[in-house]
Every structure is written in C-alpha cells, then in structure tokens.
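In: Pasting the sequence and the predicted model now:
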Amino acid sequence: MGKLSNRNRMLIILVIDICIIWVAISISYLFRFNSQIPPFYESQMLVFALTTTVICGSSLAFFRMYKRMWQYASIGEIIELAKAIILGLVLSYATTYILSGERVPLSITSRTLELMLLLMGGSRFLWRLIRVNRTKKKELANHVLVVGAGDCGALIAKEIMTSNSFTGNRIIGFIDDDLHKRNMQVYGLPVLGNRLQIERLVQQYQVHDIIIAMPSAKRANISDIINICKLTGAKVKIIPSINDFIKGRLAVKTLRNVEVEDLLGREPVMTDLEGIANYVSEKVVLVTGAGGSIGSELCRQIATFNPSALLLLGHGENSIYTIEMELRTKFPTLQLETIIADIQDRSRLDEVFRRFKPQVVFHAAAHKHVPLMERNPTEALKNNVFGTKNVADCADKYKVERFVMISSDKAVNPSSIMGATKRIAEMYIQSINTVSETQYVAVRFGNVLGSRGSVIPRFKEQIAAGGPVTVTHPDMVRYFMTIPEAVQLVIQAGSFAKGGEIFVLDMGKPVKILDLAQDLIRLSGYEPYADIDINFSGMREGEKLFEELLTTEEAVSSTQHERIYIGKPSQINRAELELQFKRIEKVISEDQASIKDVIEHLVPFYSHVS
C-alpha cells in the first residue's frame, strides 16, 4: 500500500472528525431522552450538529490539528486537541442557542464534550499505534543498543522509533550505570544493565549498532565505554556534543562515528580568554606556514580574538587560498592579508615585515616528515634552521612584541635530522631572546591527530582500501593530541611568555601505535587480522621507539595552566652558536655525512650512523 499524501491524510482525518461529531451528539441526545427524542429536540439536535461541525471543524483547523503528524504525537498535541474541541463546542453551544432560541441541555453538552475528546483523541492514538506496529512488522535488519538512559538517550530512542528514515532499526534497550534506572523502562524499552553488560548483550541480541548518548559525561568516562564497545564488533556512534543537546540541535542524523580522538579520553582545554586577548586582540598577527594543519588551525582560533589584521604566510598557494576562503566566510569583517613567500628568502621576509609590521608572530612553517628529511638533510637545514633564523631575525629587526615557535618532541635527544633541526631552531630563538626586545618562546608537543602525512589518515586510507595496515614496529609508542587542543594550548602558552622559555604541553599518556591501528580497524567495523591484516614494515630512518618531551638537562616547572609546563632554559653561547651556523652554511651543499657531523657537534644528544 502506497504512502498517503498529506492532503489525502488531512481529508481522511477531517471526515473521521465530522463523523465523530455527529455520533457524539446523537448518542448524547439518545442517552438524555432514553432513546425517544422529542420532535423539538430533534430539530435542535440537527442545528447543534451542523453548527458544531462548522465551528468545531474551524477550531480544529485554527489549532492546526490537520497539519500535525500524529505518528509523532505527544502530550502537547493532545492538550492542543482538547483546547480546540472545548473552544469549538462552547462557540457551537452559544450559536445553537441563538439560532434555536433554546439552550442545549448541559447534560447533552457535557456528554458530547466527553465523547468528542475520547473519540478524537482515541482515533489519533490509534493512527499512531497502527503506524508504529506497521513499522515493527517490517523486517528489522539492525538491532540498536543505546548507552545512556537519560534525556539524550530518550530523545535518540524516540526519533529512531518514530522516524521513517530508521525503519530498518530496532532498539533493544538501554545501558546505564545508574542503579536507580535498573529494570526501569524508557518509551517501553528496558534498561538492561550497566556498561559491564555491553559485551554480553551485543552477543545475546546480535546488536549491529551501539549509540553512546551521554553528552555531559567526562571524556575519560566516554573513553572507557568506547574501549568496551570496540571489542564487541558492533558499529559505535556518538552524539556530537553537549552544546548540540542544549541548543536543541540533537537528532539521529547528527550522530557521528566514534573517532580515535574519543579514545584519548582528554577533557576539553580550559583557556584564559582574557589573557590571550591581551596579546592578540587589536594586534597585527603573522602566521607562517598558515596553510598547514597547525598553521591553519592557528588562523581559525586567532581570528576569534579579533586581531586588527591577520597575515597568512605560506609557500603553497592552494593551501593558503583554502584557508583564506574559509576565514573570509566565517569572519567577513576580519582584515586578512595572504602572502605567498618562502621563509628561506630573507629579502622577501624583510619586505613583508617592513610593509605589514606584525606585532605577534606564530612560526609554524617547517619540514616535519622524519624519513623525508633524513634523505634530504640540506632542505631540513634550509627550512627548519635558516628559515626560522630569517623569521626570528626579522622579528627582532622590526621590533615584534612576541614570537611563538611551534616545536616538536622530536627535538628532545633527537635521533633524526628533522628533530635535530628543530632543536637547533629552539636554540637560536633562545639565544636571540637574550639580545632582543622581542619575547621569543617555543612550544613543544608531540603528534597531532589528523595532521597531513600523519599516521591516522594513512591508516584510514589503508583500511578503506581493504588493508593491510602498515605499522613500523609492534612496540612503537607516541604522544597524541588533537589539532584544536594543541593550538589552543599554543596560543595560551604565548600569553605566559616572558622570553626564552620552551613550553611543554601535557600530552597525556603515550599511545601504542599498534593499539591505535587495531582501534581504527575496529571502529571501522572490521576485526584486526581477520578482516584487515596488520603488517610490520620495520622502523624508518631517524625514528625512535618512543619520544621524550624534555632533555636530561631540562627541568620543568608548572604554569598557571594545568596542561602547560616550562622547560628550564638552556645556557646557550650566542657567539659559539653563530660560529656553528657559519660552519653549517659552508657544508650545507656537501655530502650528508659532513652535514650530520656538524649537526652532531652542535646538538650534543644527536647521533647518527655514518
């Protein structure tokens, strides 16, 4: 049977309502007069029925009773229906008195009201019941388990049960750790147990999808539940955020797949907005590497603090164009300047600083891929060392107030060219800070999830291709944080700068790369080694099994932010550093062994195999 159009559905309900009006009035008169209606009251009954049909029908239409989808009806719709019937019947009673000259007996009026409320409300409830039963009788492909039997879980369950878009899904019940909800029901669905029962219930009911509906729960709590769910083989989805729930944007269509970020269990960053605004707002801010993963996120977040101008400097025109278009859409009143330049070009940088006179610089431009830089050490030195020197020197020359460099945990006891060049860059800005009016700082952190060329996008590509997923070593571990989290902390760290510090971000617990690969496979709905294989390719040049955040000579002290620490500044001889830079310039075009020898002399903890 095909679906009824809205117009036909409305006409059917209208005809049913008219029949109910006539039936209700007829029964009321028959009861009043013991089935023997006097001739006068027969004519009155006819007038009362006709006026009630017109007036009550108009009242129902006024209250939009024929514009509602009754399969989704709730208490609110029933209350509106009662208002429409009562108003219509009161007006019909008055009109009948005017037309017939006699009042309709109150016993007839009250019984008519009771019958109309009962029959009209009942007919709509029956309509909803038929639709729900028809849905349940369809072949149900997917069993769904909802984690969280609170307001959010109830909303999600209601939409799945009533929406035509989800007729192939049936909720088998809820999971909730609250003991008071145990064995209770929500919309007729049972609360089946706590999180410890998830695995058993998935097997018992052959659950296909698990929906985590706990918007106010702590991230660590969510992470624990995801870790349980990922072992079941069911697909796991999660509501977007508590903000969507509060603002009423919550719907099944807004559910998203669980990502690796959810497994980290890290709480949102709390930022000192006033402290940040004091050094960014109404300032000319330059971001180098503005088209990259970190640089573009820096631009997004800085834009919210209303700088007087935001300068986007990058070498790749496509990436700069992309972030420019995004920012112009989101911040139409923000003054943006896009600058295509290479930080290795000192004269071009000098021109940029002279023209725009930036007051705050975030230096994110760098070569970061470890194996690539291992094979191209000259380019790593040109960009990461001399490029940083060019930007830092211009910042000093044009009296920039604050210079924040993005560094890496790979700069600590580096085993790679990339890490060594980042360490040299740190050393240079610490040395120039001693002779400059500009406050120079570096912010050091580990891997960010989802950045270009990082392991997560690569794993996702391999899973999408059917595998295998390639892991370098089964024991390799790394620190991870999300891009927005890292950038928030970078900007916050900049507000603490007094000059010369290396800020270290709290990266949480290190993550085993093998576990990360297995989690991604499971979250994609597959089983590691059964559906998607994992191969070990061996460690690449310059890689370490684990990364550190501090050198052995660095101590750490806390800041006013719980996730930001200050590494003790190293004592750097500026004259000696300048001499070593000249040595690097001389050997930069020579063989790799010579370059690595100079780097090893400059960075004591760096070592290489000739």
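Out: Great, that's in hand.
In: For the rest of this, base every contact and every neighbour count on C-alpha atoms.
Out: OK.
In: any idea how far the host helix or strand of Leu313 is from the chain center?
Out: Element membership for Leu313, per DSSP states H and E: strand 309-314. On the basis of Cα atoms, centre = their mean, to the nearest Å, strand 309-314 sits 26 Å off its chain's mean C-alpha point.
In: hang on, Ser607 packs against Ala420?
Out: No - taking contacts as Cα atoms under 8 Å, Ser607 lies outside contact range of Ala420: 9.4 Å.
In: residue contacts, Tyr321?
Out: Thr338 (Cα atoms under 8 Å, 6 or more residues apart in numbering).
In: helices or strands up against the strand holding Leu313?
Out: Here strand 309-314 touches strand 284-288, helix 293-303, helix 317-330, strand 336-340, going by 3 or more Cα pairs under 8 Å, 6 or more residues apart in numbering; DSSP states H and E.
In: Columns distance to Val360 on top of those, output as a markdown table?
Out: As requested, the helices and strands packed on strand 309-314 are exported to a markdown table (distance: least, Cα to Cα, whole Å):
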| stretch | distance to Val360 |
| --- | --- |
| strand 284-288 | 5 |
| helix 293-303 | 11 |
| helix 317-330 | 19 |
| strand 336-340 | 15 |
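In: before we move on, back to that, which of Ser607 and Ala420 has more residues huddled nearby?
Out: Between Ser607 and Ala420, counted using other Cα atoms under 10 Å, Ala420 has the larger neighbour count: 29 against 19.
In: you'd agree that one is up against Ser407?
Out: No - the criterion here is Cα under 8 Å, and Ala420 misses it with Ser407 at 11.0 Å.
In: Could you look up the SS state of Met405?
Out: Secondary structure state of Met405, per DSSP: H, G, I helix; E, B strand; the rest coil, is strand.
In: Could you check how far it is from Leu298?
Out: 12 Å (Cα to Cα, to the nearest Å).
In: what residues are shared contacts of those two?
Out: Joint contacts of Met405 and Leu298 (Cα under 8 Å, 6+ apart) do not exist.
In: show me what contacts the residue nearest in space to the middle of the chain?
Out: Closest residue to the average C-alpha location of the chain: Pro240 at 5.6 Å, with Cα atoms, centre = their mean. Pro240 sits next to 215, 254-256 when contact means Cα under 8 Å, 6+ apart.
In: before we go on, here's another structure to hold up against the first:
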Amino acid sequence: MSLRTETRPAKRSPLLSFSSRLYHMDAMIWLLSIFLGTAVRYEFQPSQIHLGFCLALALLAILLQLLIGSSLQLYRRGLRSWTGTFEEAFTLGLVVTITGVPLLIFTLIFGTDWGVSRGKILIITPLALILMLVVRYIARTREERALRPRPGSTPVLILGGGYVGSNLIRWMMSDPNSEYRPVGVLDDDPELSKLRVLNVPVLGTMDDIQSAVEATWAKTLILAVNQAQPELLHRIQDQASQLGLSVKVMPDIGEVVNRGLRENDLRDLSIEDLLGRKPVQTNVSEIAEYLAGKRVLVTGAGGSIGAQLCVEINKYEPSELIMLDRDETGLQTALINVAGNGLLDTDAVVLADIRDGVELERIFRRRRPEVVFHAAALKHLPMLQQYPEEAWKTNVIGTHNVLMAAEAADVDTFINISTDKAANPTSALGHSKRLAEKLTAWFGASTGKTYLSVRFGNVIGSRGSMLPTFMRLIEEGRPLTVTHPKVTRYFMTIPEACQLVLQAGGIGGAGEVLILDMGEPVSILGIAERMIELSGKDVEIIYTGLREGEKLHEELVGEGETEDRPYHPKISHTSAEILSPMDLNESEFLDSLVQEPQIESRVTQ
C-alpha cells in the first residue's frame, strides 16, 4: 500500500499574485503615452521634448501603476480578465485616474524647472487609459474567436437575453468543449430588438420561434427566463414540439449569481416545471426561533417528506436532530442527506415502530425532544381501502402513541403532517388522518402547548406517488392508467411542502389545523398527456374508473371549517374538532367506511 503526498503551492503575497504580462503591457503604454502626449503637446517638435523629465515621469507612472493596480487586484486574472468587462474597465479607470494625480503634482512641482507644460498630464492620462482599454478589447476579441464552440456543437436558440441568458452565452462562447453553439436570442424586450447579445443576434420575440429556427437550423431551445410561469412553459413546449426542438431550462437567477454557471445546470424541461409551483417565501426568523438550538425529533424520517424535513431542519442548527423510522434503509438515506454518510452508528437515527407505544415513550423520555414532526403514516388510499385495520393501527393508534410519548416528554411543539383527504373524508385514509387531527387538537387543548396539524395534498416526486409511477410506465412503454378523464388533484414540491410545514410550526396555535395553499387543482389527464409528449413515445392512456373511497376532486377545507390567514398568505388557519383518546373506537371507525359509494365512484370509462 503506497501513500501519496500532496505538495501544496506556497502562498503568494498579494503584490506578487498578478499577471506580469498584463502589467508589463500597461507599463509600456504609460511610457508610450508620456512620450506621445508630450509630442502632441509640443506639436511634434523634438527640441521642445525634455527626454529626462519624460523618463522620470514614466518611471513614476510605472511604479504607481504597479502599487495601485496590485492593491485593487487589477492584475489577478491576466489577459483573460476581460470576462468581468464592466468591473475590469471601472477598476482600470480608477487605477489610471489615481495614478494621474501624483503625476500632475510631480509636474506642478518640478515641471517649471524643466520648462515643461503642466497641462500635458491632462493629455497623457486619458491617452493611457484609452490605449489600455483598446488593448484589452483586442485581447477579448482574440479570445472569443479562439474559444468558439467546436463546429460539431449543437446550434441553440436562447429564450431570454437578460442576466441568465447572457451568462449562458458567455459560457458557451468561451468553452471550446461546449456541446452547444448559440445562434440566436429570442426576447420580448423591445429594447433588444435587432441588437446583439455578446455578438449573438436577437432574432425577435417568442412569437418568432419558427422563423428563427428556419434561419438558424437550431436544434435546441434553452429557456433562460427566471421563474417562468407554467402558461409560458406550456406554450414553449407546444411550439417546440411542433418544430422538433428539444427544450432545456436554466436554474433561477439566484443560483447563477451565488455560484456561477455550471455545465450540468442545463436540464431537460420536466413535468414539475410544467406544473408550475411558484417559490413560497418563508420567514426564516420565525422558523429559527423555535428550531435553533432545540432537540428535534422527526417520525417517518425515512419517507420522502420526513427525509426532506430533516434536511430543512438541519439548516436551522438544532442542538440535536433525531430521525425515527421503522425502515432502516430509509433511515440510511436520510442520514446520508443530513450527515453525508450512511454508517448508521449514530444516535441521530432511531429504529422504532410508532405502533409500539411502550418503546416509543421510553425513547422520548430518554431523548427528551422539544419539537416533534410527526410524518410517519400509511398513505396509499386504495391499499388502505382493502386493509382499513392497518390505517387504524398506524395512522390513528400510532399517532396516539406519538402524542402520548410527546406529552410524557413535555414536548413544546408538535406538528402532525396530515392530508387534504382528511377534509370531508370518504376513504379509510381520509378518516384515519381526520382522527389523527382530532387527537392532536385534544392534546393541544389538554397540554396548552403548540400541538397542531398541517394539511396539504399530493407531493410531487414523493415515494410511490403518481409522477414517479407514470415515469416508470412511460420508460417501460406500458399504458398509463388514469381513473377518470376529469379527475384533478392538488400538487406541490417536496421542498415547498417542508418549508411551509416548518413555517406552520412557527405561527400555529394549540389545536389548530393549518391548511397549506396548493394553488389550483391540476388535471391528472393533462399531466399524463404532457409526460407522454415530453418523452416522445407513443404511450396509451387507459381509464380505470374511480376507486372506492376516491374523490373526483379533492378538497382542502372541510364542511364547517373556516379559512383565516392572519400570518402567511399561503397558510390558512382553522380549528379542529377535539376527540379524547378515551373515545377512540375501532368499530366505529370501520363502520364509518361502510357507506353508499359516491356517484363519481361508479363512473367507469
């Protein structure tokens, strides 16, 4: 076994960490400018030029340029520093101007003895700046020509000529290994009409996609628009499909500004983009106030929501993050996400089942969590319709066990993750989660502490959810099954759901149910059709009819519940009914599921 030693370069002083080539060029420009400016001042009469004074002035200018330029980091990137353009030009102008002031003072003091005109500095300094800018412009032009993408690269149209679009073009034009070659820009800004963005022509607005493709033979359209609306994405995708263009998207402007542009930032347009969830603003200070420095426990930490919750909670620096689940593989994944390793030899992960109330209370009394997020649940509606007893054991009794353990450990904040199916429930899943909400409200009332529930709908990309299922079926070329052509559901992303859950814990009151605004319900058939279109495959859609207990359209607010949004525009507050644990009755729960099927449930296509 051999050991490799790594030699680290010695640190260089700021004064020496500069491009000597660029500095030498500027020094020569000062020398040239001083003699040329002097010659201009004296109308090119050699007898009037004082060679000794010019050399002294040049030496002073060269020395000042070195000292001032190095201190302002003008030479940190050499001839390729033109990538900063405006910033570099501003710094250069500042350095030359500051250098010119001592030169003027030197001329005022000593110029009289030499018979030198004091006004010639007003010619020399601007001349030096102009020549330095010209040299840098020539260097930039040569670099651009030398680093153009290879001829075999894919011609692309850039939709958006702003900050993101111009950075994208700059990256493509400066990387010889780029797979893409920008051939045109499309932008709705009338001020960019008929102009060029970094030498790439603006060919019109989005309405001109067809003519732009015909003129450039572009194969790909890259969307460089920050936070594009779903309506715009639908329109772009429809037009691109008709023209045979592939569509790729860029990250938000915040990511580009914070870390720059990366090669793998370009990605295909996804169904999540087309669903169009706007980023929700959360109040970081409210979240940090009840999480920072606290012991936080998450049940169901191995699931999609629980695992992402752990990632988000960890950002607020709790004193301890305890991840509890009965799925050891899920816990390993959660630990990798939070700690960067899956060794499973840490107290941060706890293997336990919420159905085991005795063990759960023992864990809570020993670890003493102060904040609990209860995300453990069974969630597949048709499965629980077949086995409602399992819904009772996990979603009802399991929640009761967690609440009992939380009360025994004197937990301050308890957040129960619920579902939109608890509003006017018609299924085993909905009824069980509704009971969990009522139990949470009872414990909130009895303890006087912040025990509340948070209700939201389908989460995009969660394990076992619709989108991953559709993606797998499409990849395998198998038909997509849709229950009903008119069925709709609410959707939100996993990070968005988790951020709003965390926010809810900071603004919710004891016994409340907080309902997260999911936007407008989305057509499942529309999603299926879009996914098939994005895949480019010919996949059949089969209607199976609504399943038992399933609604045609989900609801977020139940009958008799009122909506009030006193703190956050995306979070409604309502009061939950209270149910004492003494009144829990499994027989009544099972009997509530025996009901006349809904009219929608009998519709089969």
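Out: Right, received. Where do you want to start? Here the structure is a predicted model, which is why all the values come from computation and not from measurement.
In: hmm, back to that, what touches both of Ser607 and Ala420 of structure 1?
Out: Contact with both Ser607 of structure 1 and Ala420 is made by residues Pro414, according to Cα under 8 Å, 6+ apart.
In: Please identify the helix or strand for Phe174 of structure 1.
Out: Applying DSSP H and E, one finds Phe174 of structure 1 within strand 169-175.
In: pretty sure Ala49 of structure 1 contacts Ile21?
Out: Yes - with contact defined as Cα under 8 Å, Ala49 of structure 1 counts as touching Ile21 (7.0 Å).
In: Who has more neighbours out of the two?
Out: Each of Ala49 of structure 1 and Ile21 has its neighbours counted (other Cα under 10 Å); Ile21 has more, 25 against 22.
In: Highest neighbour count among the contacts of Pro240 of structure 1?
Out: For the contacts of Pro240 of structure 1, counting by other Cα under 10 Å, the largest number of neighbours falls to Pro215: 22 neighbours.
In: Next, count neighbours for the closest residue to that residue other than its chain neighbours.
Out: Leaving aside its chain neighbours, Pro215 of structure 1 sits nearest to Ile242 (4.6 Å; criterion: Cα to Cα, 6 or more residues apart in numbering). Close neighbours of Ile242 of structure 1, defined as other Cα under 10 Å, add up to 17.
In: and if you look at Leu147 of structure 2?
Out: When neighbours are counted by other Cα under 10 Å, Leu147 of structure 2 registers 15.
In: Now for it: which residues touch it?
Out: 173-176.
In: 10 Å instead?
Out: 172-178 (Cα atoms under 10 Å, 6 or more residues apart in numbering).
In: Spell out which two among those residues are the most distant pair, please.
Out: Largest separation among the contacts of Leu147 of structure 2 by Cα to Cα: Met173 and Asn177, giving 9.8 Å.
In: shared neighbours of these two, anything?
Out: Here Met173 of structure 2 and Asn177 have 147-150 as joint contacts, going by Cα under 10 Å, 6+ apart.
In: Secondary structure and distance to Thr91 of structure 2 added to the residues you listed, as JSON lines?
Out: Below are the shared contacts of Met173 and Asn177 of structure 2 laid out as JSON lines (DSSP: H, G, I helix; E, B strand; the rest coil; distance: Cα to Cα, whole Å):
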{"residue": "Leu147", "secondary structure": "coil", "distance to Thr91 of structure 2": "25"}
{"residue": "Arg148", "secondary structure": "coil", "distance to Thr91 of structure 2": "27"}
{"residue": "Pro149", "secondary structure": "coil", "distance to Thr91 of structure 2": "30"}
{"residue": "Arg150", "secondary structure": "coil", "distance to Thr91 of structure 2": "33"}
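In: out of those, which are buried?
Out: With neighbours counted by 16 or more other Cα atoms under 10 Å, those contain buried members at 148-149.
In: Quick check: the farthest pair among the shared contacts of Met173 and Asn177 of structure 2?
Out: The farthest-apart pair in these, when distances are taken by Cα to Cα, is Leu147 and Arg150, at 8.4 Å.
In: ok, back up a step: and for Ala420 and Ser407 of structure 1, which residues touch both?
Out: Counting by Cα under 10 Å, 6+ apart, the residues touching both Ala420 of structure 1 and Ser407 are 384, 426.
In: Tell me which residues of stretch 146-164 of structure 2 come out buried.
Out: Neighbour counts over stretch 146-164 of structure 2 (16+ other Cα under 10 Å) mark 148-149, 154-162, 164 as buried.
In: ranges for the helices of the stretch 51-200 of structure 1?
Out: Using DSSP state H, counting those that start in this stretch, the helices of the stretch 51-200 of structure 1 run over 75-100, 106-137, 151-162, 198-205.
In: Could you do the stretch 351-500 of structure 2 as well?
Out: Remark: helices assigned in the stretch 351-500 of structure 2 by DSSP H, counting those that start in this stretch are 357-367, 381-386, 388-391, 399-408, 428-447, 466-475, 494-507.
In: what's the average distance of the shortest one to structure 1?
Out: This points to helix 388-391 of structure 2. Compared with structure 1 after fitting, helix 388-391 of structure 2 deviates on average by 3.5 Å (mean Cα distance after the TM-score superposition for structure 1).
In: what's the spacing between Glu529 of structure 2 and Thr469 of structure 2?
Out: According to Cα to Cα, Glu529 of structure 2 and Thr469 of structure 2 sit 14 Å apart.
In: now do Leu245 of structure 2
Out: Plainly put, Leu245 of structure 2 is 26 Å away from Thr469 of structure 2 if you go by Cα to Cα.
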